[in-house]
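>>> okay, predicted coordinates and the sequence, questions at the end:
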Amino acid sequence: MKKKFKFTLAYQILAGLILGIAVGGIFYGNPAVETYLQPLGTIFISMIKMIVVPIIVSTLIIGVAGTGDIKQLGKLGGKTLIYFEVVTTIAILVGLLAANIFQPGTGIDMSALTKTDISKHVETTESMVDNGLIDIIVNIVPTNIIQSLGEGDMLAIIFFSVLFGLGVAAIGDRGKPVLAFFQGTADAMFWVTNLVMKFAPIGVFGLIGVTVSKFGLQSLIPLGKLALLVYATMIFFIIVVLGIIAKMVGTSIFRLMKVLKDELLLAFTTASSETVLPRIMEKMEKFGCPKDIVSFVIPTGYSFNLDGSTLYQALAAIFIAQMYGIELSITEQITLVLVLMVTSKGMAGVPGASFVVLLATLGTVGIPLEGLAFIAGIDRILDMARTVVNVIGNSLATVVMSKWEGRFDPEKEDTYFAATEKLA
């Protein structure tokens, strides 16, 4: 019997992507495209940002209160951060290795590259560097949680939610009404998420249309080597590095990607991992991971486990050095790794984070900051790839932590995967 075609969310997003590219290409250079299409993308991103904070707060409080034991939570937190540090370090090394082997920045005609204004990123970097890493760590503890919620300061929100969750667990039965309130909030917000996702294809159409109309597909030509290498390295990292980690814990990276195909396509087209955070949390729970582990690992991973971003930062730094004919010694490259390990964590949640991290890092090994202005024009295209890697990396981290804690449910995984296969 012939399988009936279903126009699922993934196909709707793909249609929005193709239409956006077509409209952007046809009306390349026409400012009217941005005028009329940008609001569609902005509204969609705003709707997602609107629901992310309530979901993170409610699910983290439920997860932490559900764990209850501060020792158990500390154990999970310690294991999670060790895993994040190991995988992001591997990502940095893969990026450096790819840049050194394939030399994407050599032989590039600098005059053929279009410069983009990066002054706003420089200002952000200067303020962050002036504050220093110690101040960044100090600012994780919020003085005003309402202000932190309003600004979307993720590290401060996570810190408060964990403490509040422990408080709810500590007061026992008196905390049950509070827990019921946050459980209801989480359930309601997941319903709102499913409603917002229906707007995703229109949002994707607007975002992609504006990007293509602004920069044109030809913007890739002088920087083609970098773009191709970034995408190839990201694919290698997913299939080989994350694939081996998945195999080691008894699952398949391809199975995980198949379950998350809608979310990966949406993350790719919007270049924002925030857009899929609520759905990823919902799906990983259905995939067999316990609610409290999902609620802790994924929001924390959004600040500390950005595999795609760190890989890209390492590769881009070497690319810029090669573009200027600067040879970096092994010592300088090790310094680059160490600096990236710190800055990529310390600047989590900063607007234009990858650029800010690169700006803060390049100077430490004598690479001209101006080089970033040449790759800023195609940063959106590169950002799409690194966002997908970030999403897969955090989803896999949830499975790894669940298995490490001996709490993963393989039957749930098989049942959910089989249900996904039927819908495909």
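Alright, I've got the coordinates. Residues are numbered from 1 along each chain as shown.

>>> only C-alpha atoms for contact and neighbour calcs from this point on.
OK.

>>> gap between the helix or strand hosting Gly393 and the chain center?
Using DSSP states H and E, Gly393 maps to helix 379-404. Helix 379-404 sits 6 Å away from the centroid of its parent chain (C-alpha atoms, centre = their mean, to the nearest Å).

>>> which of the residues in it are buried?
380-403 (16 or more other C-alpha atoms under 10 Å).

>>> quick one: buried residues of the helix or strand just after it?
Following helix 379-404 in sequence order, the next helix or strand is helix 410-423 (DSSP H and E). Going by neighbour count (16+ other C-alpha under 10 Å), the buried part of helix 410-423 is Glu413, Tyr416, Phe417.

>>> who are the packing partners of helix 410-423?
Applying 3 or more C-alpha pairs under 8 Å, 6 or more residues apart in numbering; DSSP states H and E, one finds that helix 410-423 makes contact with helix 253-259, helix 277-286.

>>> so what touches that helix?
Arg255, Val259, Lys286, Phe287, Gly288 (C-alpha atoms under 8 Å, 6 or more residues apart in numbering).

>>> against Val391, how distant is the nearest residue to the fourth one once chain neighbours are set aside?
Closest residue in space to Phe287, ignoring its immediate chain neighbours: Glu413 at 4.4 Å, by C-alpha to C-alpha, 6 or more residues apart in numbering. In this structure, Glu413 lies at 18 Å from Val391, with C-alpha to C-alpha, to the nearest Å as the measure.

>>> another one to put next to it:
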Amino acid sequence: MTEARRPIWKSLYVQVLVAITLGVVVGWLWPTTGAALKPLGDGFIKLVKMIITPVIFLTVVTGIAGMRDLRAFGRIAAKAFAYFIVMSTLALVVGLAVANLVQPGAGLNVNVATLDTGKVASYVTKAHETTVTGFVLNIIPDTLVSAFTSGEILQVLLVAILFGIALATMGERGERLLGALRTLTAVVFRIVRILMYAAPIGAFGAMAFTIGQYGIGTLVNLAQLIVTFYATSLLFVLVILGSVAWFAGFSILALIRYIKDELLLVLGTSSSESAMPLLMEKLEAAGCPKPIVGLVVPTGYSFNLDGTNIYMSLAALFIAQACNVHLSLGDQLLLMAVAVLSSKGAAGVTGSGFIVLAATLSVVPSIPVAGMALILGVDRFMSECRSLTNFVGNAVATIVVARWEGAVDMVRLRRVLASGEPSAEEIERIQLQRG
């Protein structure tokens, strides 16, 4: 009852919404001031990234060690990756289909030679440095400790999985350490709650910078691409993910309402990582087992990027259409095959989607990489939609895998989703499990 009577202005949802609105106003009316507020958004994202490594490590280790059945862990991982591959490919297909149907770049008749490719060069350089072999080797940290200082999610995940498996095989000798790690997990999630007090400030600074730096007028020039991308992403979430959710026994709209605070935080910061710890806590509160949440969510941030995949196929065809480059069915299938590989490992942070796009176009010679200069100015606006779609996709993936395992109480899940937020009892139960 106390939670229900909480003043509306104390809600993170309302605070972040107000902050985003103020950020847009400041960036629009005082663009120089808005652009100068970038450190506020960057600072908040750094705070969250600081805590993500221990969140992932502790959640995965305590989840695996507490599971005991390592065969079950392998089964969950296999199901998660199968889901990721299917949904990522489907997102690419949807993007290609919409791009061919709407033709957002048709009629622009851009001469590639006239484009200023200077700002694109750095992204292309990073893209050339990203190969499949390099990506796989990069999962392995240089040392056990460097995994925690590099900020690479997959490196932390690898170390956490190995540590959790080793701890699970120690029997009673590992119980004392497991108990200590659970207590430490509770402390880390308490830190997350403290950091969230700064979320409105971060959202305000990030949005003010975006509008102040690039201007609302930038949106007009490439409005058709932006509208097409947002509409396609919305279609994917409501229809494709909505159908998956329906088959799994829950409502996608109820899930979106349940994670609305986190979605607004992602919108304000253009980074899905900023809300990862909160998403994990809410999914646990909804009844998803901790081992599944600890494995699927962090892994999904690198392997289940529905929004990024839609963006890549749409943007690639937009550039081809704008530059009057005809792509055959074979060219588009090649593009999709390359994108399936290049999208893996792209983090949910602003700019990663642009780098992955550069990597994809570098392998498909018929599309001029220089054409990326056309969308550089609006990429920041589209990164927000990428992050939102990725975020919802990973929330759905976690529940689906948990449902696939028969490890979630559907009555409880529907009740929590319908309520719009976890009850005080659910939060207390999770905290007691961690402590």
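Thanks, I have the structure now. Because the structure is predicted, anything quoted here is derived from the model rather than measured.

>>> hang on, the earlier thing: and of the buried residues of helix 410-423 of the first structure, the nearest to Lys115 of the first structure?
Closest approach to Lys115 of the first structure among the buried residues of helix 410-423 of the first structure (C-alpha to C-alpha): Phe417, at 46.1 Å.

>>> so what does the closest one match up with in the second structure?
Aligned against the second structure by TM-score structural alignment, Phe417 of the first structure finds its counterpart in Leu417.

>>> now its match: how far from Leu314 of the second structure?
Counting by C-alpha to C-alpha, the gap from Leu417 of the second structure to Leu314 of the second structure is 32 Å.

>>> for Leu37 of the second structure, same thing?
Per C-alpha to C-alpha, Leu37 of the second structure is found 31 Å from Leu314 of the second structure.

>>> which of those two has more residues huddled nearby?
Leu314 (28 against 23; other C-alpha atoms under 10 Å).

>>> got the contact list for that one?
Leu314 of the second structure touches Gly95, Leu96, Val98, Ala99, Phe229, counting by C-alpha under 8 Å, 6+ apart.

>>> which helix or strand contains it?
Using DSSP H and E, Leu314 of the second structure sits within helix 306-322.

>>> that helix: how far from the chain's middle?
18 Å.

>>> for the stretch 51-200 of the second structure, which segments count as strands?
With DSSP state E, counting those that start in this stretch as the definition, the stretch 51-200 of the second structure shows no strands.

>>> okay, helices next: where are they in it?
Taking DSSP state H, counting those that start in this stretch to define them, one finds helices in the stretch 51-200 of the second structure at 70-102, 121-128, 132-138, 146-149, 153-168, 175-195, 199-214.

>>> need the ones you listed in CSV (columns: mean neighbour count and distance to Ala424 of the second structure).
Below are the helices of the stretch 51-200 of the second structure laid out as CSV (neighbours: other C-alpha atoms under 10 Å; distance: least, C-alpha to C-alpha, whole Å):
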stretch, mean neighbour count, distance to Ala424 of the second structure
helix 70-102, 18, 29
helix 121-128, 17, 46
helix 132-138, 12, 41
helix 146-149, 17, 32
helix 153-168, 21, 29
helix 175-195, 16, 15
helix 199-214, 27, 22
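
>>> which of those helices sits closest to Asn221 of the second structure?
Closest among the helices of the stretch 51-200 of the second structure, using C-alpha to C-alpha: helix 199-214, at 11.8 Å.

>>> any idea of the angle the closest one forms with helix 379-404?
140 degrees (axes from the mean of the first three to the mean of the last three C-alpha atoms, to 10 degrees).

>>> show me the contacts for the closest residue to Leu225 of the second structure other than its chain neighbours.
With C-alpha to C-alpha, 6+ apart as the measure, Pro104 is the residue that lies nearest to Leu225 of the second structure, at 5.5 Å, once sequence neighbours are left out. Contacts here follow C-alpha under 8 Å, 6+ apart; on that basis Pro104 of the second structure touches Gln224, Leu225, Thr228, Phe318, Gln321.
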